[in-house]
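In: predicted model and sequence below, questions to follow.
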Amino acid sequence: MTDLLGALGLIFVVSAVLLVVAHQFSIPVVPVYIITGLMLPPLVGQDLTLELAQWGIAFLVFVFGVNVEPTRLEAVTGDSEFVAAESVLILGGFGYGAALLLGLDALNAIYFSIAAALSSSLVGQDLIRREIYINLLYGRLVQSVHFIQDLIAIVLILVLSASVFTPDAIAAALGYGVLLLLIAVVVRVYLFGTLIRLSGGSDELLILTAIGMLIGFIIGSELAGVSIAIGAFAAGLAITKEFTQNLALLNGLDSLESFFSAIFFVVLGSLVTVPTLDVVIVAATLIVLIAILKPIVTIYLLLYRGYETRTACLTSFSLDQVSEFSLIIAIQAFILGRIAPDIFQAIILASAVTMITSTATKQFEEELYRFISRYPIFTSAHEKMAEQSNVESDLSDHIVLIGYGKLGTQVGKVCHELEEDLVVVDHDPDQLAWARREHSNYVFGDAMDPETWQRAGIDSCRLIYSTVPDRRLSERLLEIETEADVIVRADRTDEALDLFEQGAAYVNVPDFLASERLTDTVRDLLAGERTTETLRDDGTASLRDTQVDLQEAGPWNR
């Protein structure tokens, strides 16, 4: 116990020092943690190190499970199922073939191919946390693909962790795993809401309830003889964060995630040893499959499903790393003596490298997208995009509205009431479907793409209104050579001031506008210009009108 506490203390002390330096240069935390692990000497024995890695993964998988909200993923489920399944089959096939060419036996080739096929939901979604928060299309695609791949990974864990490879043992493991997931669904649908009500709004009870459910499901997985990661994943699915007064739970989970992220990624770095030539060759092959072939395959699959090039590229750049579930499979196989030590070390090395390179592809995603989009083979979706667009050929002096979410719906309604010609631009198929019902002119495409601008008639419009709080998009729109006024959206006042300086006619900062309106309301109330009764009546009426508008606009806008 003393050795373990000392190891954890050293992990956090060294990590904290390096994080201070990294923060000054805006370096992502994952590479810092892994490099910390590479720098530290072996802290504890290998058995305890592997145990720490598994527990770190389990707690992070739990947080991922909590963050999965199926209702937000419904719109892209069909596409993500296709992309996840096809990419696993294609990369798994290439990986298995490459492993055999390297001289691996069948079982080790399977472990190699699994590492090549599955992507890390922990790293990938940490990199696009903001995109998921503001509900961007490719953020939902990445989250949904990861969720489907994690379900595939759970099946593989149950099969490969069976005590013996016999039909009865595999069937028993699968049965226990499915049972845990079914219990999680039942708890989520029928029990968790009751637990929230019984907590009476107590922050402490909410956090203890979540931790208690995690421990309960982990105990259940231990009793069933399956991986604790499966129990942790089921516990996460049993909890929904979509309820009022959820701030304490979210803050508690963030702290939990930060704590175990440090443990897991530092331990992952510490597992990397000085590689032999054979390990380097196997790891390099795995890295090529993951960092180069996997994004190419993902891009083609998304283009085939009708998505435009930028969405396909940005989605693929969040799937180019080894999955934590692949690490669990490799660790369990190593403990059971089923995987060759060199293959295990190659998977560990490839994991560390790809989790670092993945942060680099995220940082330079726009540059990589522009490089890839130069090649005609990656622009095959434009024909399908044109088929889903409709703009009158003689349209001019119109308004181009980018994004048909909550704000876009309201702006579209105002334009309709004023009988203004409007072109809606969105790359979310379902949001565009709702725009198609309300408006006659619409473009399916990415607002960053010049071809989308051409279809929307930006050269002849008089106003461009972007409802998307994306600084890169806002700055790109302000670079367009057009006489039209440009209105954009920002989350922060300092960002808004920069956009004003770059030529924006107006910058919508929702928090700032809301605070101004609240200040005016308080001033009117204190000055006696409004009574509490009229204030309450006006507020209630406004909320009811907004609720009706959002219900008419579709479930993803609520």
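Out: Okay, I see it.

In: CA only for contacts and neighbour counts going forward, please
Out: Noted.

In: Asp537 - how many residues pack around it?
Out: For Asp537, the count of nearby residues is 11 (other Cα atoms under 10 Å).

In: another one to put next to it:
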Amino acid sequence: MPHHTPLIATLVSAFVLAYVAGMTAQRLRLSPIVGYVLAGVVLGPFTPGMFADQTLAPELSEIGVILLMFGVGLHFSLGDLLSVRAIAVPGAAAQIAIATLLGMALGWLMGWPIGSGLVFGLALSVASTVVLLRALEERRLLETLRGRIAIGWLIVEDLAMVLVLVLLPAIAGLLGGEDGSAKGGDVWITLATTLGKVSAFVAVMLVVGRRVIPWLLERTAGSGSRELFTLAVLAIALGVAYASATLFGVSFALGAFFAGMVLNESKLSHKAAQDSLPFRDAFAVLFFVSVGMLFDPSILLREPLPLLGVLLIILVGKSVGAFAIVRAFGRTPEVALTISTSLAQIGEFSFILAGLGVDLGLLTRDARDLILAGAIISICANPFLFTLLDRWTKQREAEAAAAAEAAVEPDVPPGPPVPERDHVVLIGYGRVGSLVGRTLHAAGRPVVLVESNRDFLEDARTAGIAGILGNAAAEETLEAANIASARALLVAIPQPLEAGQIIRRAREANPGIAVMARAHSDEEVAYLLRNGADAAIMGEREVARSMCEAVDGIVRWFERRPEVADEGTTGVPTANP
């Protein structure tokens, strides 16, 4: 039996090199995404050494895109999407127009025909959904207003690119390409057909999918099989994405997003998101590796000035345009900068559009290489831009917090002062953290909350709990919480890797502090204990312990009910008189 197959070789080489390069980037205080992309460059055909299958890698990366968009949909209800339509629809349309015009201007300077410039500009106008989602997830911004606007904006961009990909072959002849000979009437027919398919898909998902998908998942959960539940989640995500592309001509990503969004209405959406997370993360890495495989480093020497122009359009032109658009809608600078930073990169749709442009004779291979080089560099640069945004946001929030405390505005309570010693430091004020914080506060225990979400922090301050806005993994944030003199640290966030980093830093500042953390599995418990936690609480284990402790009490309660004792029909032994 042969032990070397293209699929296995591609997966092994991609995962191993991505891990090594990602860890190296992390050690150098860079985003792991930079390492993943560089791993793809090593595996690509333009560098000597290892070579992965260039056909399989992009297809495998599509699975990561599907699962990632499915996970976003699980946290994004239809109401969230409709709530940002007033800014997402016109904003995305205006931003696409600005970037396309800038791309056409650069093409004109290089002597390209107008059709080539149009396709080139469109390829530079659409951002990568995967890159954006990873950045928002790392900063816990998905469920914030900024995150909803950014996601809604990209959904509109994706829809626009779906129309472009369908219409471009039909009008290629009119734009000077080699294929396509559609007349004006045929173009309008194609446009109407595409809009009809997209509308039909949305209607099917909202009318049929909203009933069938949650029902199917609830029936599967009722079987009691964890394997079947996980399989059902993957089948729904991949199946709906594939069906949307095959039957309605909609992109895989958009189909998966709507599948997750309709499943959001089910009470099992949180478990579905948790079970799909490992698959989502693993295959999302393959997306960045496949991007790196497309990069020809020689373009840096062959076309330095055109490449500089491409980068200026992506990193500056799109960002400035998006910032101006968002501010014109009356949004805050924080929202405007988040949107502009999110759009300062290009990705998957740009690759597809560039490849189609070459096939239709509208783009040269050098133009495609410029788009790919712009994508690689902008994807690597985007984490640095978000880091700068994080620093600016922290500084602005610190200034705003100081101003709020000085003004003591009644609508935003500053909360009590941070205790100086012998207090409990609580990390996170979500579903678990809020219960812990309110219980400790009601019992009169001094508590300091560290929370990166402004809305959660304001809820805690309104309840009378002292709070600090910031990332608990940052040393200065823990210092502000007086961690060195605290008695206990309770880590209530669900991210084990971030929790481990927080625990290590707390131990360095206060070796004698008592540390308790939250976990979801035996592996997470072991990881947290290795990183310095004194105890790690696993929810399932505590539920089981509570049920066992309650057995005697509930049996006695049933035995003492008069109707049960008289009728004796419940199967529970009746009490002796």
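Out: Noted; the coordinates are in hand. Quick caveat, the model's predicted, so the values are computed rather than measured.

In: what does Ala354 of the second structure align to in the first structure?
Out: In the first structure, the residue paired with Ala354 of the second structure is Ala330, using TM-score structural alignment.

In: the residue nearest to that match when sequence neighbours are not counted and Ala162 of the first structure, how far apart?
Out: Take Ala330 of the first structure and drop its neighbours on the chain: the residue closest to it by Cα to Cα, 6 or more residues apart in numbering is Phe344, 6.3 Å away. Separation of Phe344 of the first structure from Ala162 of the first structure (Cα to Cα, to the nearest Å): 19 Å.

In: ok, now Asp3 of the first structure?
Out: The separation that Asp3 of the first structure has from Ala162 of the first structure, given Cα to Cα, amounts to 32 Å.

In: neighbour-wise, which of those two wins?
Out: Ala162 (19 against 11).

In: can you pull the contacts of the more buried one?
Out: Applying Cα atoms under 8 Å, 6 or more residues apart in numbering to Ala162 of the first structure gives the contacts Ala169, Ile170, Ala173.

In: ok, so of these, who is nearest Arg517 of the first structure?
Out: Ala173 (58.1 Å; Cα to Cα).

In: that closest one matches what in the second structure?
Out: By TM-score structural alignment, Ala173 of the first structure lines up with Thr194.

In: which parts of whichever strand or helix holds its match are buried?
Out: In this assignment (DSSP states H and E), Thr194 of the second structure forms part of helix 184-204. Across helix 184-204 of the second structure, burial judged by 16 or more other Cα atoms under 10 Å covers Val187, Thr190, Leu191, Thr194, Leu195, Lys197, Val198, Phe201, Val202.

In: for the fourth one, what are its contacts?
Out: Same thing as Thr194 of the second structure. Thr194 of the second structure neighbours (Cα under 8 Å, 6+ apart): Leu163, Val166, Gly249.

In: how far away is the second one from Phe283 of the second structure?
Out: Meaning Val166 of the second structure. Using Cα to Cα, Val166 of the second structure is found at 27 Å from Phe283 of the second structure.

In: between the two, which is the more surrounded one?
Out: Phe283 (22 against 16).

In: which residue, other than its chain neighbours, is closest to that one?
Out: Gly64 (4.1 Å).

In: quick one: map that neighbour onto the first structure.
Out: Match for Gly64 of the second structure (TM-score structural alignment): Leu60.

In: that match: which element?
Out: helix 46-67.

In: ok, the residue nearest to the spatial centre of the second structure to Leu457 of the second structure distance?
Out: The residue lying closest to the centre of the second structure (Cα atoms, centre = their mean) is Leu133, at 2.9 Å. Leu133 of the second structure sits 23 Å away from Leu457 of the second structure, going by Cα to Cα.

In: what of Thr439 of the second structure?
Out: 16 Å.

In: show me which of the two is the more surrounded one.
Out: Leu457 (25 against 12).

In: I figured the more buried one hits Ile468, correct?
Out: Yes: look at Leu457 of the second structure against Ile468 with Cα atoms under 8 Å: they come within range, at 7.5 Å.

In: who touches both of those two?
Out: Leu449, Glu451.

In: about what we covered before: off-centre distance for the helix holding Leu60 of the first structure?
Out: Its chain's average C-alpha position is 19 Å from that of helix 46-67 of the first structure, according to Cα atoms, centre = their mean, to the nearest Å.

In: tell me what that helix is packed against?
Out: Packing partners of helix 46-67 of the first structure (3 or more Cα pairs under 8 Å, 6 or more residues apart in numbering; DSSP states H and E): helix 121-127, helix 228-237, helix 247-271, helix 324-336.
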